[in-house]
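# Below are the sequence and a predicted model; questions follow.
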Amino acid sequence: MIGEGDREALEAAASRTVKFAARQVVVREGEALSQCTLLLKGFVHRFKDTEDGRRQILAIHIPGDFVDLHSYPLKHLEHSVAATTEVEVAIFPHSAVRELTARSTALTELLWRATLIDAAINREWLVSIGARSAEARLAHLFCELQARLERIGQGDRNGFDLPLTQIDLADATGLTPVHTNRMLRRLRVRGLVEFRERHVFIHDLDELRHVADFDPGYLFLE
């Protein structure tokens, strides 16, 4: 946690806020960057497209996430970031990030922690795609988002809004849309969870976590 002075300094470091329409690209792969982006409202996702037109969603970000903090030392991204919904973001020039980290150890640790948690989530997604069944991949994604959204007051153990399509879910879990639909139906028939009308309805969170082999430790929510 950071003190009030550091919190005020962080808020003051934002140069402006910007709104993006749903599905609009926020950061394009390879473009030179001189700023970082903090998500204030809505959902964004990171993605990478292959030459043959396939898409892999690499991360889903929720309000409070820096979506491209690693652009500060790297100066560009090797993937793109797009608005999933209509979003509002705060822009932090790299020069302001440099000043923040120079003046405050607490803010430096906060930004470092955010980047490390981002990497931990990425590793867990890699485990899902490489080692979990199709059913467990979807269950794990729902469990992760439930835990993260509950932390910021946008969900509870009974469900949460999720403005994704079934194609998005397929792209995030490495499944085909047809197989994704089949696994969603299986989870629904088992009485665990339903995904409809841009909302996840959770009927049995404990069993859903069991199916997913979900341990929230990698999210460092404590």
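Happy to help now that I have it.

# C-alpha only now, for contacts and for neighbours.
Fine.

# List the buried residues of the longest helix belonging to the chain.
Scanning the chain for the longest helix, with DSSP state H as the assignment, gives helix 105-131. Residues Leu107, Thr108, Leu111, Ala114, Thr115, Asp118, Ala120, Ile121, Glu124, Trp125, Ser128, Ile129 are the ones in helix 105-131 that count as buried (16 or more other Cα atoms under 10 Å).

# okay, now the one to match up with it:
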Amino acid sequence: MPTALLPHTHLMIRKLESNFTLTAEEKRALQELPVQTQDVKSNQDIVKMGDQPRQCCLLLEGFSCVYKLTLEGKRQIMALHIPGDMPDLQSLHLQVIDINIASLSPCKLGFIQHQDLSLLFERHPRLTAGFWHETLVDASIFREWLLNVGQREGYSRIAHIICELLLRLKAVGLVENENIFDMPITQAELADATGMTPVHVNRVLQALRNDGLIITNKRKVTIPDWQKLKEAGEFDSLYLHLDKKVIG
């Protein structure tokens, strides 16, 4: 169970501000939200399909994913989440969760009770629009992922996901020197996210390295040529709906 009660909302605020202007009063209200923190190891379920949570999960550190399973146990990763994201925000209005959320790396989580969020929205109605915007962006990302898996070649699929992660991490200040970031995702997990086999993912990553589009060092990824990587991934950032200052 969560153990500490501390305000840990700075990344959430930064993410909201990447596409929504907050007043000083709204920022203060977000900073004062009660947040119960919990550390989890990698590959742990955070929320399971069929759960009826009374709280939303805020990712403070690490990467998580949304996934579903076939009857045979095959996993399809449907979204990646980074610090500042609230992957189960829909649980505010959907009584039963229809997805699974799991950690991909060691994570620090912050749990915010539904009643506290509801009270926040009553007192600050504009924040309702801000969080609704986040939910709409999540839906936009789901649509883009459907196109990515269904119609792009493997080389473009992987390049596209790397482009997306760079901009999303940049929006919350987690990119070094414009183009270096942590990507704690295994090749097997990339395979589950792209509908490919781990062997195919390995070949694509090697091809991207050989073509000079990425440099990898353990979990660190460097993008030497952003424009070429975008072209390889057929990447148009419109679906992320980020402020132009973030996109660069």
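Great, that's in hand. As the structure is a computational prediction, the values presented were derived from the model and not from experiment.

# Who are the packing partners of the longest helix of structure 1?
For helix 105-131 of structure 1, the packing partners by 3 or more Cα pairs under 8 Å, 6 or more residues apart in numbering; DSSP states H and E come out as helix 94-103, helix 134-151, helix 166-173.

# Which neighbouring elements make contact with the longest one?
Applying 3+ Cα pairs under 8 Å, 6+ apart, one finds that helix 134-151 of structure 1 contacts helix 105-131, strand 155-156, strand 159-161, helix 166-173, helix 177-189, helix 205-212.

# so who does the residue nearest the centre of structure 2 touch?
Ranked by distance to the mean C-alpha position of structure 2 (Cα atoms, centre = their mean), the top residue is His81 at 2.0 Å. By Cα atoms under 8 Å, 6 or more residues apart in numbering, the contact list for His81 of structure 2 reads Leu59, Phe63, Ser64, Cys65, Val66, Pro87.

# Columns neighbour count and secondary structure on top of these, output as CSV?
CSV is the format used below for the contacts of His81 of structure 2 (neighbours: other Cα atoms under 10 Å; DSSP: H, G, I helix; E, B strand; the rest coil):
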residue, neighbour count, secondary structure
Leu59, 26, strand
Phe63, 23, coil
Ser64, 28, strand
Cys65, 22, strand
Val66, 22, strand
Pro87, 23, coil
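
# any chance of these in JSON lines, plus distance to Gly50 of structure 2?
Listed next are the contacts of His81 of structure 2 as JSON lines, based on distance: Cα to Cα, whole Å:
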{"residue": "Leu59", "distance to Gly50 of structure 2": "21"}
{"residue": "Phe63", "distance to Gly50 of structure 2": "22"}
{"residue": "Ser64", "distance to Gly50 of structure 2": "19"}
{"residue": "Cys65", "distance to Gly50 of structure 2": "17"}
{"residue": "Val66", "distance to Gly50 of structure 2": "14"}
{"residue": "Pro87", "distance to Gly50 of structure 2": "15"}
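
# Which single one of these is nearest to Ser156 of structure 2?
Set against Ser156 of structure 2, the nearest of these by Cα to Cα is Cys65 (20.5 Å).

# Quick check, the closest one in contact with Met78.
Yes - assessed by Cα atoms under 8 Å, Cys65 of structure 2 is found in contact with Met78 at 7.3 Å.
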